[in-house]
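A.B. asks: Got a predicted model here, sequence first, then my questions.
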Amino acid sequence: MQIPLSVLDLAPIARGESVSSSIAASVALAQRAEQCGYERVWYAEHHNMPRIASSATSVLIAHVGAHTSSIRLGAGGVMLPNHAPLTIAEQFGTLEAMYPGRIDLGLGRAPGSDQPTMYALRRDPTSSDRFPDDVLELQGFLAGESRVPGVQAVPGSGSHVPLYVLGSSMFGAHLAARLGLPYAFASHFAPQALEAAVAAYRREFQPSAQLDAPYVIAGVNVIAADTTSQAQEQHAAMRRALAVGLFAGGQDLSDVEADVLLRRGAGQHVDQMFTYAAVGTPPQVADYLRGFRDLVAADELITAHQAPTTEGRLRSVELTAEALERESVA
């Protein structure tokens, strides 16, 4: 493919579906991405969200790894302040031992939850302040150069699982540059600082043992369908689902009620989150992704396929890859 593509699987639990069916859909999505030549599939850590099934990220990665053979799998990301670095080193060291050369570890400092859930996780409200030090401690465990005397990660020590810094602000950009790590920007839902953050990251980048030059992954929403009308219908369903998830207070609203919610202000918020979205037929999506890649000269795009059904997401993954593959051959 002309543009290196990856997939961010949000592991959605659709209305009327179960967690089991959501996990089965994640397996199918990774298998389709592998068949279509995508670089990697990442899963994000979220908690207390009724419509997302990726809270136990490392467990999900292990399951998907058993049903795929070559595509890279990873966290996009683990919210490190929720965990001890040693625990994450052991988890991802175990994954690397199970699936050698296929595991990534993206790291974020957000809670991935609300205040009551932070309490339930036993998270110190100031733990995000330690994020840079925790990244270094985790890096030491994975490199076999522990910063904690007498403590090694087993499994994990010497595994050199590659780290990625995730971010949606200048903080992550500065940290990734200082540590010489790849930088993945969450422009699929927090687009405001994309250009400034990427520019700062490239300007300040310091080479490291893992990476000798800046590497930028940019997130983008995708709904690729066989016809424009199908893509627009799926986009409308996505807007409703997101509005309900964010603003309905846990209620399961009808489409009519969700449309009212969108008109009352939720729509503006949803559309701002989805500033970067490729919606349409394969040629339209390919054209959008080329322009988005060029906006920040991204080295790789990680695509969040937002169709409301598993079949729609699988088709979107397939059509997007085929469209870009045709362009690279032409």
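C.D. replies: Great, that's in hand. Numbers count the residues shown, from 1 in each chain.

A.B. asks: Please count neighbours and contacts with C-alpha atoms only from this point.
C.D. replies: Will do.

A.B. asks: how about residue 267, what does it touch?
C.D. replies: Residue 267 makes contacts with 239, 243, 261, as judged by C-alpha atoms under 8 Å, 6 or more residues apart in numbering.

A.B. asks: now the residues you listed in TSV, with distance to residue 321 and secondary structure?
C.D. replies: Converted to TSV, the contacts of residue 267 look like this (distance: C-alpha to C-alpha, whole Å; DSSP: H, G, I helix; E, B strand; the rest coil):
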residue	distance to residue 321	secondary structure
239	24	helix
243	29	helix
261	34	helix
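
A.B. asks: got another, please set it beside the one above:
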Amino acid sequence: MSKWIPKLSVLDLAPILAGGSAQDAYRRTLDLARHAEKLGYHRFWLAEHHNMPGIASSATSLLIGHVANATEKIRVGSGGVMLPNHAPLVVAEQFGTLESLFPGRIDLGLGRASGTDMRTIQALRRTLGANGAEFPDLLNELRTYLDAHPNHSGVRAVPGEGLNIPIWLLGSSDVSARLAGRLGLPFAFASHFAPDGLHHALNAYRSSFVPSKMLADPYVMVGLTVMAADNVEEARYLATSEAQQVLSLLHGRPDKLQPPVENMDALWQPQEKALISKQLDFGIIGDRKTIREKLPAIYEATEADEFIITSHIYDHQARMRSFEIVAETVKEIWT
């Protein structure tokens, strides 16, 4: 195949394991970030979620700083910050601080959804009036604060103003895709949990793209669930932790990441199995051969510039091994 190797990145939610704590999760996150850096991964992103017992990345900007301080070269950022949950000025100041501490290494990925339930939205925002329609205005306000020559009623983001912090738009539909295209921003699609809308969103992004100071051409990142092991049976066994987590969300009872099980059929109904299996089928669960078969096909279908990999594996060493197998196999495919 081509000598060109697609960029690989990591999406981490600092998963909290059954029987574990957020403190344990942060230790594993740092371990994974250092490992990813050694393996040549391009970015390490953390995602904002709230009121989720199994996710410890709610204070996303704090955790980004923690990871950036523990690594040397890998880019660190948000995948993403849910902008409607925050005042744009606060986001500008937080990421201005991060960029000032770790120059040239910080990414600001933004989502238009809440990333949580209605009660938590009210606790975060103190109002239920926001529905995503305000996202373009919030984004414009944020970009104004970060501009080198702001014009925003005398309110300035210090630090933040004039800093070159790459802004990404994230989405699971064509709404953010079209906005990213019109603004000439890079776009990341969350196909790891919403694969059905992938091709429509990518087409919308590319067809609406207008070159900007940041980008001359469209730039697409595709999110993928990948659980790799030295044999297919082990990978499928490890993947039952992710299946249990999705199942707990379907039941409205989000939980910590559970150990893998031998038989998921004892836990889910046939319709739940079909729904979760469909979501995971777009990802890659298997060994090196599975990756060599599926990843080039996904690339051909998406022409992605970058893949961002998420992997909810209960055993830490198995998770580290999974990212290692992915990185090694990608080099084998594209060289």
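C.D. replies: Yes, it's here. Keep in mind the model is a prediction, meaning the values are calculated, not measured.

A.B. asks: TM between them?
C.D. replies: In this superposition the chains share a TM-score of 0.94, using TM-score structural alignment, normalised by the length of the first structure; 329 aligned residues with a C-alpha RMSD of 1.9 Å.

A.B. asks: in the second structure, which of the contacts of residue 267 of the first structure remain in contact?
C.D. replies: Mapping those onto the second structure (both residues aligned by TM-score structural alignment, their matches' C-alpha atoms under 8 Å) leaves no pair still in contact.

A.B. asks: ok, so of the residues you listed, who is nearest residue 213 of the first structure?
C.D. replies: Residue 213 of the first structure lies nearest to residue 239 out of the contacts of residue 267 of the first structure, by C-alpha to C-alpha, at 37.6 Å.

A.B. asks: Return the residues in contact with that closest one.
C.D. replies: Contacts of residue 239 of the first structure by C-alpha under 8 Å, 6+ apart are 262, 267, 270, 271.

A.B. asks: now do 7 Å
C.D. replies: Contacts for residue 239 of the first structure (C-alpha atoms under 7 Å, 6 or more residues apart in numbering) come out as residue 270.

A.B. asks: what about the counterpart of it in the second structure, distance to residue 332 of the second structure?
C.D. replies: Superposed on the second structure with TM-score structural alignment, residue 239 of the first structure falls opposite residue 243. Per C-alpha to C-alpha, to the nearest Å, residue 243 of the second structure is found 29 Å from residue 332 of the second structure.

A.B. asks: From one end of stretch 258-266 of the first structure to the other, what's the distance?
C.D. replies: For stretch 258-266 of the first structure, the first-to-last residue distance is 9 Å (C-alpha to C-alpha).

A.B. asks: Aligned against the second structure, show me the partner of residue 268 of the first structure.
C.D. replies: That one, residue 268 of the first structure, aligns with residue 274 by TM-score structural alignment.

A.B. asks: Wasn't its match part of a helix?
C.D. replies: Yes - counting by DSSP: H, G, I helix; E, B strand; the rest coil, residue 274 of the second structure is part of a helix.

A.B. asks: What about it, how many residues nearby?
C.D. replies: Burial of residue 274 of the second structure is recorded as 11 neighbouring residues (other C-alpha atoms under 10 Å).

A.B. asks: so who does it touch?
C.D. replies: Taking C-alpha under 7 Å, 6+ apart, we find residue 274 of the second structure in contact with no residue.

A.B. asks: before we move on, what about residue 178 of the second structure?
C.D. replies: By C-alpha under 7 Å, 6+ apart, residue 178 of the second structure lies in contact with 204, 205, 208.

A.B. asks: Mind picking the one among those that's closest to residue 221 of the second structure?
C.D. replies: When the contacts of residue 178 of the second structure are compared against residue 221 of the second structure (criterion: C-alpha to C-alpha), the nearest one is residue 205, at 11.6 Å.

A.B. asks: Tell me how many other residues surround the closest one.
C.D. replies: Counted with other C-alpha under 10 Å, residues neighbouring residue 205 of the second structure total 27.

A.B. asks: likewise residue 77 of the first structure?
C.D. replies: 26.

A.B. asks: go on, residue 226 of the second structure?
C.D. replies: For residue 226 of the second structure, the neighbour count with other C-alpha under 10 Å is 26.

A.B. asks: Equivalent analysis for residue 311 of the first structure, please.
C.D. replies: By the criterion of other C-alpha under 10 Å, residue 311 of the first structure has 12 neighbours.
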